[in-house]
Structure formats: structure tokens, C-alpha cells
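Novice: Sequence and computational prediction follow.
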Amino acid sequence: MRTPDQPVLRDIVLIGGGHSHVGVLKRFAMKPVPGVRLTLICRDTHTPYSGMLPGYVAGHYSYDDVHIDLSRLAEFAGARFYRAEARGIDRDSKRVICKGRPDVPYDILSINIGSSPRTNEVEGASQYAVPVKPITGFNNRWLALLSRIENHEGPLTVGVVGAGAGGVELTLAMQYRLKNELEQRGRDSGQLHFHLFDAAEEILPTHNAKVREVFRKTLSERGVKLHLGSPVEKVGEGLLRTAAGETLQTDEVLWVTRAGGPAWLEETGLALDEGLFLRVRDTLQAENDDSVFAAGDIANVVNHPREKAGVFAVRQGPPLAENLKRMALGKAPNDFHPQKKWLALISTGDKYAVASRGDMQLDGAMVWRWKDWIDRRFMEKFTDLLPMDEGAALPDTSAAQNPEEASQAISAVAMRCGGCGAKVGSTVLSRALGELRPIDRDDIIIGLHAPDDAAVLRVPPGKAVVHTVDFFRAFIDDPYTFGRVAANHSLGDVFAMGAEAQSATAVATVPYGIESKVEDVVYQMMSGAVDVLNEAGCALVGGHTGEGRELALGFAVNGLIDPDKVMSKGGLRAGDVLILTKPIGTGTLFAAHARLAAKGRWIDSALASMVQSNKKAADCLRSFGSKACTDVTGFGLLGHLVEMTRPSGVDAELDLSAIPILPGAEETAAAGILSSLQPANIRLRRGIRDQDKWVKHPRYPLIFDPQTAGGLLASVSADKAEDCVRELKALGYPHTAIIGRVLPQDDSGPIEPITLRE
């Protein structure tokens, strides 16, 4: 996570990871604006480049060839990446309403979310057709369709609705790929039938007659049958019917037409056209809101209407970035003038393409190679990323909108007080925490519901108190997700001992800044934490928040336990097997993330693991008689296992091949990208017998990898282990595995308690 030297004065929020916004991120990375912070809200971590999508469908490109990694690009740009779905905009309070997380405030907003299928206008289309848009979700739909088609026996009929450039190009790409797939499996590709439908009388209606003729000939030679001049009026299970009464029996129907904006835009009050696209001025600002911009498919530039094509979204990126910067600095935005003619390079699936621009047409294999070169050059801009210089350290208040903001900004980077003078102001805290709703518990006598100098808790008869504390710096730039991980991590020790979480007291450090920005960071972070604490039945009873250079959060957690049912590190018994409930690898992955060397989907998998509670796993392990359990955190798997063997008076055997590993962790570890805590953890290698034999094993570095919010490492008797693993998987821990066994301690004592095997 990059910590800016400048206090944040203006928040630019980007909804969607479309072609225009990736251009904005790259431009802000190359030339950041002091005091201006970018936040990207996008449900998908990898966004496809539409120009290469047909080539991916045809099998010429891999997934990574055609997808831009938004996680990595945002990290490169110093932007916050919120993995979330926008569901609305409250323009009065200037907040983006998101699904499953707190609202996100903005000063300037930009929308680049593409378009969505309007299948609800045709009977049965929503239920039985596969929409191509939004293209961010197309890959899963295509892979599912590919699997169904590949396993289909007998004749296969595919209907494609939409004979514009996108529909024609996709039809030919699919036909090429599926024909090859069938032939490679020794099946008759002649049983594959494609039909292309459109209400228009011509294919590719926005292109010249010479281009249309090339594609008519190509479609005919490939055996694709055209159905033009009559709209599709019904899609059913296994059939498609046009308004002219023509009916076709189909196995699959793809929808490549009738796209529009999402329905939630209607609730924003922003000016929309009949297709629910945002009406924007030449500056790319919404017609009726100067602080809202839009670009790409979702935008209708009213003075310059153009077809929905990726080329315009790409071209809008630079002027959009410039106008966002100008608005943040209080300057008037400039007009955007799109080209009147544009070059379209449309492929035919078989490494052959057609160039179309105005009345010009050119086709051939050379055109495809030209297109391939252009597309790869474009993708290189967003994949060949090197860390940028941090920029100026002196305060810059150019983005301040009034003297009070400028004064707060200067104060924020001036010499700060220590001691209690470093606390975040009570007004800021009361506003930030006022909307939080921690749960109430009957055994909390004094807590946040009646704040005092300290919390007062009741300990029920027959219960003992478990007390633990954890605290660490933010490793991602989304404070809400960070809050969730921090709370989950802090609860881990309580659950590992078999206790019930009772209360938590927070300690947080928040970067210096103007009050409104500090307030939102505190609110976002504590919202995430309270979501996790509430789910665990743990009451937030108080805390302390101070200023610092970096965002950090920790909790002191109290738990309650029956003293006769404690799971401890010293409970290992010879003959038991070792179970691990979550995969390891968070240390190396986030070290790689900071160096722009981790794929976004790897980080997604790591975060999904880190926000998963250990509570159900601990309950399950206890029900199967486990007496020894710990959560795997900073000391790594080996360190925590050594901690368990010593008080238990036993040895242990680890099966390296059985240890569950997070996606990408072996790759980043092999590249030598390791956590800063790794060298300290590696000192424990002296506890491994014949450790020189294992140093070159690809999984060897990972047993020292420090974990954040890791899983539980526990022992269970051998006769119950398989049933325990099955139950844990059923409870939502799919990577649970038996990773070794507990051995009697040999004559050498506790010096080398760990044996490794493959």
C-alpha cells in the first residue's frame, strides 16, 4: 500500500474499469496530482480489452493476453481499488452506493461501466439467451458455453442475435474455435450450424458496402445462415422465433444487441437517453451535474453521436483524465472532439481481418497481423508497469477549494503533536463512528452504548477469560476490506483456543489529513471491522484512534471459555494427524502485490481467504475432540508447528505436497519475492531434520511465509480425521487438508522436532 506524502484534498471516484478508466489510471500514475486521490470501484479485478476478445474466443490469445489487471494497475497508479459493485449514486451527499459495503464519498465522479443487455424487451431472452455484454462477465459465460458445446453430441445449432460488427466478429470467432475443437476430438464439424439474426436489412450497417460484401462472402463460405429484416420476438428452451414467423430449433442463443445502461441509473436523477445511457456534454460531464463525468459505451455525447465501439472509449481516456485533473484543481474542463471517421479492424476468426474506415476497405492476413500488433501495443501500456517515483514531499494545496482546506492540509503535514495531542479529534470520531451499530450483549455492563473511561464486562459463573491483542499496518488500500481482515485476524487467537468472542477494543492509526477525509477512512475501516465483530457475536466496546503516517488497526479481544475445554498449543498427542483449514501464501503474495508482480486474481483469492472467519472451523475441530489448535499467522506454518511441539513434548512430520497453497504463491516465492518477516522466520529452519535436503523444494519457502488471518492448524485423532476434514469442507473451508502427523519425541529431544516429506 502506497502512503502519499501529500494530504488528500480531493477524491476522484471511478465507477467501472472500462477502456477510458484504465487510461485515466495510467495517466494519473505517470503524472499524479498532489492532494488528489483516485478510488476505483469495480466488481471485476480483470477487465477485458474488447479489441482482442474475438481473438481470445477463437483461441489465438490466452486469458491474460486480453485482460487488464485492475488490481495491479490501481496499485501502480497509487489508487484505491474497491472490489465492489456500484448500485446507485446519492448526488445530494455526493456518495456512491455500493452492494455489501459502506457508501463511498466523492468530490468528482466518473462512470465507465459499459452497457448491459436489454434482453427483457424480448420474451424469454433473459432466461434462455447468453448475453455478451457486459463484456467483463463474458469469460465465465463463454467457458460455460464452450464446455456445453464441446460435450454436446449430434448436430449443434447456435443462434447469434445481432449482426453488427460485434455480432459478426463473435460469430466467426466461435465458429472457427468450435470447428477446430470438434475436429481435434475426431468429431464431424459439419454438424455445427450457426445462424445470425438481425432486424436490420444489412449486416454491419455502420460500415461501407465493400466491407459488408467481404463479410457476406465469408459468412456464406463458413456456412453461417443470415436471417435479416425481422426482429427476434421470442427465445424459448431450444427455440428462437422472429416477428416474421420464422422458427429455429437452437441449442444455444447468444445476445449481441439491444444493450443499454443499468436500471439503477434511473434513480440517480442524471440526464439519460431512451437507452438509459448518460447524456454528456462535449466536456464529458453529465448534462445536469458538473461533478459527474461519463465515458465509453455508457456515455452518449449528445453533440457527437457515435456507435458503441471500444475505439471511442480508448480515445476518451486522455481527455477524460485531463478534465478530471482540471476539475480537481478548480479549472474549467476542455471540450472533447471525437474523430469523424475511425478505423475499425474486424477479424474473421482465422487470423484474417478487414480494415474499415469511411469508404475505405482493406482485407487480408496482413491486416490481422497489423491488428495484432496494434492490440498488443495497447495492452503493453497496462502490463509493462514499473514502480513510479513517489513525488514531492512538500505540501501542495493546489487542489484545495477554500482557505480552510488549505490550512488543514498544511497543518496535516506540519510537525504533529505526540502523546494525547496525536489523537484524532472527538468531533471527527463521533461523526465517523456514529453510524456504526456494534451488537449489544447482556454481559457488557459499560460499552459504546454508554461510553465511559473503560468498558466493564461481566464474566459468567464457570467461565474463564481469554485475552489477546493484535495490531498491524494496512497492506491494501481499501480501508473497509482492511478493517474486515484486521478484525478477523484479531479474533483468530480466541477461536483457536475454543473460546467465544465477547468484546473487542480497537486501536487505530489514521494518516494525517483534512477532517472530512480522515472521517471517511475511519468510518470505512471500522464498518468493515464491525461487520466481522458482529457476525462473531463480539461487541466493540471502545478504542483509541491516533494520527500516524500509515493506516493501521488492531484489537484487544476478550473471550469466554470453559476452563476444562481449552484447545491449547500444548495438546498435541503422538498418533494424531495434523489438519490445516486454509491455504498459506499471503506474505509472499502481498509482497509481490506491492512490487506490481502479483496478478489481481491471486490477490482476490488471498483476500477471500483472509476475510473468512475461523469460528465454524474451531467449533468443528472441538466437536471432533481436538485438544491442540493454533491460528497460523506471523510466524508461518513451521513456526507455529514448532511452538506446538515443544510444550507437547512431541515431534511432527509435515507432508509438503499436501499443504494447501494460495494461487500464485508458489510463483511469487519462486521469483524470490518474500515478506520482510521471512528472514526472521527462516531462523527456525534449525528445527527441521536434514533441512539442507529440502531448501530447493518449491514449497520450502512457503512453510516460513508469515500469514495474515490464516487458517487453523490443529491435531485430531487419526480415526476421526477424514470425517473431520469432510465436515470442515462442508462448512465452507474447501482447501482443508491433512498435512502431516504427530510423532513421539525421539531421543534427540526438542532440538529438531520437524521431519519433512513430499
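Specialist: Received, thanks.
Novice: only C-alpha atoms for contact and neighbour calcs from this point on.
Specialist: OK.
Novice: Tell me where the stretch 101-250 of the chain has strands.
Specialist: 104-105, 108-111, 116-117, 130-131, 156-161, 192-198, 225-228, 232-236, 239-242, 247-249 (DSSP state E, counting those that start in this stretch).
Novice: quick one: which of the ones you listed is nearest residue 17?
Specialist: Nearest to residue 17 among the strands of the stretch 101-250 of the chain is strand 108-111 (9.0 Å), distances taken as C-alpha to C-alpha.
Novice: The structure to be compared is supplied as follows:
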Amino acid sequence: MMTPPLPLTRDLVLVGGGHTHALLLRKWGMAPVAGVRLTLINPGPTAPYSGMLPGHVAGHYDRADLDIDLVRLARFAGARLILDAATGIDRDAQEVHVAGRAPVGYDLASVDVGITSDMPVLPGFSDHCVPAKPLGPFARRWAEFVQQVETKGTPARVAIIGAGVAGVELALAMAHRLRAAGVAAPEVTLVEAAAPLALLRPKAQTLLLDRLIDAGIALRDHSRITHVTEGALHLADGAPIPFDFCVGTAGTRPHPWIAGTGLELTEGFINVGPDLHSLSDPRIYAVGDCAHLTHAPRPKAGVFAVREAPILYHNLKADLTGQSRRRPYDPQRDYLKLISLGGKAALVEKGPVTLAAQWLWRLKNKIDQDFMEKFRTLPAMETPPLPRVTAAGVREAVTSRPPLCGGCGAKVGPATLAGALARLPETGRKDLASRPGDDAAILDLGAGRFQVLTTDHLRAVLPDPWRMAQITALHALGDIWAMGAAPQVALASLTLPAMRDEMQARTLSEITEAASAIFRAAGADLAGGHTTQGAELSLGFTVTGICDRPPIELSGARSGDALILTRALGSGTLLAAEMRGLAAGADMAALYATLVRSQADAAALLAPLAHAMTDVTGFGLAGHALAMAQASGVGMTFNPTAFAIYAGAEALAASGLRSSLFAANRDHALPSMEGFEDNTRTALLFDPQTCGGFLAAVPAEAAEGAVNQLQAKGHMARKIGMVENAPAGIIRAAR
């Protein structure tokens, strides 16, 4: 008897992708708790490792070397990843509020959002300086400044507010990098309101202050800044300090939204006990720099966040299962401090030992690289064994085919579908004006009005009901827009994994709210639908549209028309790679941002021009172009170098990675193609697209203007070829 999938009974939400949560996700991937839906909320697809920031600022590391890829990590952990910023927690409703979407419900939540070194109380700071934390925006601004210095020879005066360990490390790193950029004597100034390096022992202070002198870095201690203007720090006493780049490292501040949670706080940081849960709400944990350890206060340092991870994992598991007791976190009183010295040298302080040497940089580099390697090379997960007895061909099918993709990559191949449609009897309805294979059914309402009807259903490409509802709704609308119709009404067809009633209500609410917003923006209404429970999340929508003129069909392309494609290719490759943990998080974030963008404006621009139009979806560009060419009785030429490709897709395709629908698409279209080289760009012509662009045949004289207008609206539109008077259904490569 087959074992049914286990139901989901608890929602665990991780707010923030800090070091503790990153390690927790890695541990969860190796030892998950069955029945838990794990969610990670973070503004971006990566989480930077702050321990390597000085090395990056000095030029020793590339920016990507610092990033923990949360997309890959979430996939490994089986977690839903929400790429938006948390804005608050409603503890009564047990919901995390998130910018740009519905609240996310939780049974247990953990907060690891780090800190900021912004200085809102210092007049002019926000306008003219950048805080060192969050790390991402600072690193970007620093890279832009160094590039200007290198390419334009702009002045290189740098001011650092705060002469603690972080400020001194950055000052030494900046001076080193600016010298490497060709600045013989960079002007770097540290400004400190009190005594510098107050948390270090005297010997370490002396060594670091000597390093500042050797590097030509000015130190203004016991100097209070009153305000900042463009290019200058103004002091309570003394002349202003000029700068071309200013960074703030003084103090650590919690994110402002935490104050609105009603949790017990100390100076804005969440008070937690030995087991790391909030003193005022046992359903909420807090770790890393945003937490205050009431039982053992410690400075904000990454070493504590790292060592909290196994305790957090154990205690969350204890709460979720009820099978064990929470464990206390006992932070060490002293810890190894490894401080970068600009060049490839470092200072160490631990107990009575203080040393500075180049070999210590190698030690620091090894520690940092070992930490990052935990996320660069995730443990390989074993494939579940096949049953002892299987039907003939099962083993070969499992081992020889790629894993089934989500989105349009999970569809049945074009040849199989065409064979099934060919068996349909001819319709006896006089109001049915479409043919099998058209984008949508066309009903002739009389008096020059038509209704188009389409349905589409997607296997989830990511375990986020909100985002999947947006993607699926826009995907279904593509057929309506491609025929030049105005969306009218939609019905949902949803399959949800088994879960407890409260989680089911949360999930349905997310789906219906997200989909309704998409359809409303398109001028339609979500009028209801049908739900069922199954092994995994899948969503579908049936949509109708109204035309006050004959709809745009596949059969209207004319010789001499130009072919316009409104979106890039490669979504199927990226989605297949992400499913296997091979796609870069930044590339996936960029793809998702495109997939949830409406193409209503593109359709409105093209519909009055197009002789034929279709949306490029599961059968790939080649398959959908072939269908248009065959229906129109024309041939086509493609310029293989003309179409845009999503970031990351070409390299993945070149490595041999393919969607599960690729082979069927290639076998269907390739016999009708001539002159195409066997290379990566040709392979992407067979790539199944989810929320793909429109392929439109428009008069040649209108093509350039249409492409320019589409690009001005932010679409990756390109003129990719021409319609020609050639054998019907033949696609040639342009020479």
C-alpha cells in the first residue's frame, strides 16, 4: 500500500537571513522535522558574511565571496523563501507583516535581522553618508566610489565615524585599497566621540594605533560631530573634516520596526533568556545581533551568532515536537578576536595573548573560508531507494530522465498533446470560432463581439503560495492578452498539500488575495473556483476575455512581417537549475521579479499592430513559432543572436543543464528547423518558458518603433526575425 504524504501541522517562520538562521537552514536540510512548513523572510537573495567585509573593502575578496546564497540554502532546507523585508510582527494574530504582500502566519517565529549602523539622530548623515551595516548597500557604494577614483581620478578623502574595532578595520582596509587604486597618499580620517578601541586590551590598542599612524590615517578622538553637510563633517570644536566618501560604524542600532512588536526590549534589542526565546512571548525567538542576552550580556559579535545555531535548532525542534526540553545557551566569556590590518596581515587578541602578523591573516582567511564553505558546498542528499519490485522500465525512466520540473517545464510534450487533440471530434457548435491548437477557445457572441476562454495549470516552481498565485495568474492571462482580449473573469483550480485547518486557511487566503490583486489589475475578477488536496502544491486558473473585434490568432502572420519577442529566454533552464540547487540566488531573484510583472502594457501596445501573436510558454520559442508558421502557411527566419537571455541561463545551458520538457520540445521542432548550429543559444529555443513573452508578427515598418516603446516600458523586447514566403512551417537561421 502506498504511504500518503505526511500532513503539514506547524508553521515555523524565520525572519531574516543572519548567520544563525543560515546555519539553522543547513542543519534543517540534513535533519528536517516532518510536518513543519519552514519559511524564510529576507529582503534579498543573499546574506553577506560580515567577517570578510574588511578583506573585501581592501580588495582581497570579490563581492560574491561574501554572500551566502539563501535561494540555494532554502531549496536545500525545503523552505519557502520570501524575498521581501519584514516590517512588523502582530503577536495577537501570529503574523509577520511583510512589505508588498499579505502577512505570513506562524506558530513559531525566530528573528535574526542583524543591526544597522545608521545614525538617524545625526543631522545630514542619511543624506551624505552610508552606514556600514547593512553590509550590502555599503559594499555597493564603496565599489562605486573606488571605480570613480580608478577611472576618473576623483579625490579620495574618506571619513569614518566611529573608531571601534569595526571602524579601525575599515579605515586600514580603505587606505590599502585606495593605494592599490593609484592614490599615493589617501586622506583617511577616523572620528570618535570617546576613546578609540575601548573594548580591546591596552596592548592591542597600542598595536592598532601604531598601524593607523603607519598607514597615514588621522585619528580625531574625543570629537563630537554636530552635523553633516555635503562633503564635510562638522565638529563641536575644530575645523570641519572634508570627505568624498563617509561611512558610519559608531554604535549598533536595532531595526526600527522591532519597537512596534510589543516585545520586551533593551535599548531596542529583543530580550531573550538562556533558551533564546523572548522573555515576553515564548512563540518568538531572537538570535544574533538583534537579540539581547539578558542572562549573559555580550557585545555584538558574529561568534555568538554562530554558536547560537545548534541551540536554536534544538529548542525549535523541542517546541515543534514536544519531545524534548529546551537547552540553554551559555556564551563564552572571552573569544578569539581576529582583526584585519588592511593588507594581508591580522591582529589576534585572546586572553593575555596579543599578536600581529601576516600568518594570522592566513589563519583568519582559513576560518572565514571554512565557514563560507559550509554554504558553498551543501551536503549531497541521498535519493530515496526504489521499491524492491518495480514494473519493467521504471528504473530506466528514473535514472535516465531529469527530475520533473515545475511551471511549464512539467507540461506534456507538444507531440503527445497534438496527437491527443487530433482525436477530438469536429465540433458541431456554430459559435465556436477557434481551432485546436489556438491559444484560447473563441466563442462568437454575434454583433462583432467575441469571448475567449483559456485555462492553465502549473506545478509549483517554488513553495510560496503567494508568489505562485501571482505567477500562475499572469501565466493564464497571457493567452487572453495574446489574442487581444480584455480579461473578464477567472476561476481557480487549486491542489493543496494536506495540512491542518488553520494552515490551510492561511494558504488559501494568500493564494486568493495574491491572485485577486493580479486579476483586478488586469480588469478581471476572481469569481471562485475549486480546491482539492494532493501530494504537492499546484495552481490553475480558467480565464475569459472579451474582444470587440476578431481575436488575434496564430494564423495571421504575413510574409514580410517582423517577429518581436517581448521577454528573454531561459526561465525553464533557471527553474530546473534552482530545483537542483545549481542556480545563483541573484539570478533567481531577477527572474522572479520578471515573472510577477504584468505584460498587459506590452499586449496593449502590440495588439493593434499584430497580424498574429502568441505567448511563448511550455513548448519554447521554437515550438510556438512553429505553430504560428504552420497555422499561417508561412516560413520564418530567426537571428540566433538577437533574443535576450535571462542572467545565468546561458552558462547553465552551456553546462548541459536542461528542463525535463526540453527533449520533447526539441524532438518536435527540430525537424522543421534549418541552418541552426548545435550550440547553447539554439538549445534555449527549446527551453519551456513560464510567464514567457509574446511572439508577435507585426508589419516590418512598425517593428523598430514597437521595440523601442516596449524597452522604454522596461521589457526585454527584441526583433528576432522575419516572416517569409517559404515552405510553410520551416524556421531558418538568418545568415
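Specialist: Done, it's in. The structure presented is a predicted model; accordingly, all values stated were derived computationally and were not measured.
Novice: thinking again about what came up before, make a markdown table from the strands of the stretch 101-250 of the first structure and add distance to residue 143 of the first structure to it.
Specialist: Below are the strands of the stretch 101-250 of the first structure laid out as a markdown table (distance: least, C-alpha to C-alpha, whole Å):
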| stretch | distance to residue 143 of the first structure |
| --- | --- |
| strand 104-105 | 33 |
| strand 108-111 | 28 |
| strand 116-117 | 19 |
| strand 130-131 | 12 |
| strand 156-161 | 15 |
| strand 192-198 | 18 |
| strand 225-228 | 24 |
| strand 232-236 | 22 |
| strand 239-242 | 22 |
| strand 247-249 | 22 |
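Novice: JSON lines for those strands, including distance to residue 273 of the first structure and mean neighbour count?
Specialist: JSON lines is the format used below for the strands of the stretch 101-250 of the first structure (distance: least, C-alpha to C-alpha, whole Å; neighbours: other C-alpha atoms under 10 Å):
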{"stretch": "strand 104-105", "distance to residue 273 of the first structure": "26", "mean neighbour count": "22"}
{"stretch": "strand 108-111", "distance to residue 273 of the first structure": "15", "mean neighbour count": "23"}
{"stretch": "strand 116-117", "distance to residue 273 of the first structure": "15", "mean neighbour count": "21"}
{"stretch": "strand 130-131", "distance to residue 273 of the first structure": "22", "mean neighbour count": "22"}
{"stretch": "strand 156-161", "distance to residue 273 of the first structure": "23", "mean neighbour count": "22"}
{"stretch": "strand 192-198", "distance to residue 273 of the first structure": "23", "mean neighbour count": "21"}
{"stretch": "strand 225-228", "distance to residue 273 of the first structure": "27", "mean neighbour count": "18"}
{"stretch": "strand 232-236", "distance to residue 273 of the first structure": "23", "mean neighbour count": "19"}
{"stretch": "strand 239-242", "distance to residue 273 of the first structure": "27", "mean neighbour count": "20"}
{"stretch": "strand 247-249", "distance to residue 273 of the first structure": "33", "mean neighbour count": "15"}
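Novice: closest one to residue 471 of the first structure among the ones you listed?
Specialist: Per C-alpha to C-alpha, nearest to residue 471 of the first structure of the strands of the stretch 101-250 of the first structure: strand 104-105, 25.3 Å.
Novice: okay, the closest one sits on what stretch of the second structure?
Specialist: Using TM-score structural alignment, strand 104-105 of the first structure lines up with residues 104-105 of the second structure.
Novice: Give me the contacts around that stretch.
Specialist: Defining contact as C-alpha atoms under 8 Å, 6 or more residues apart in numbering, one finds that stretch 104-105 of the second structure is touched by 11, 13, 93, 94, 95, 96, 97, 98, 506.
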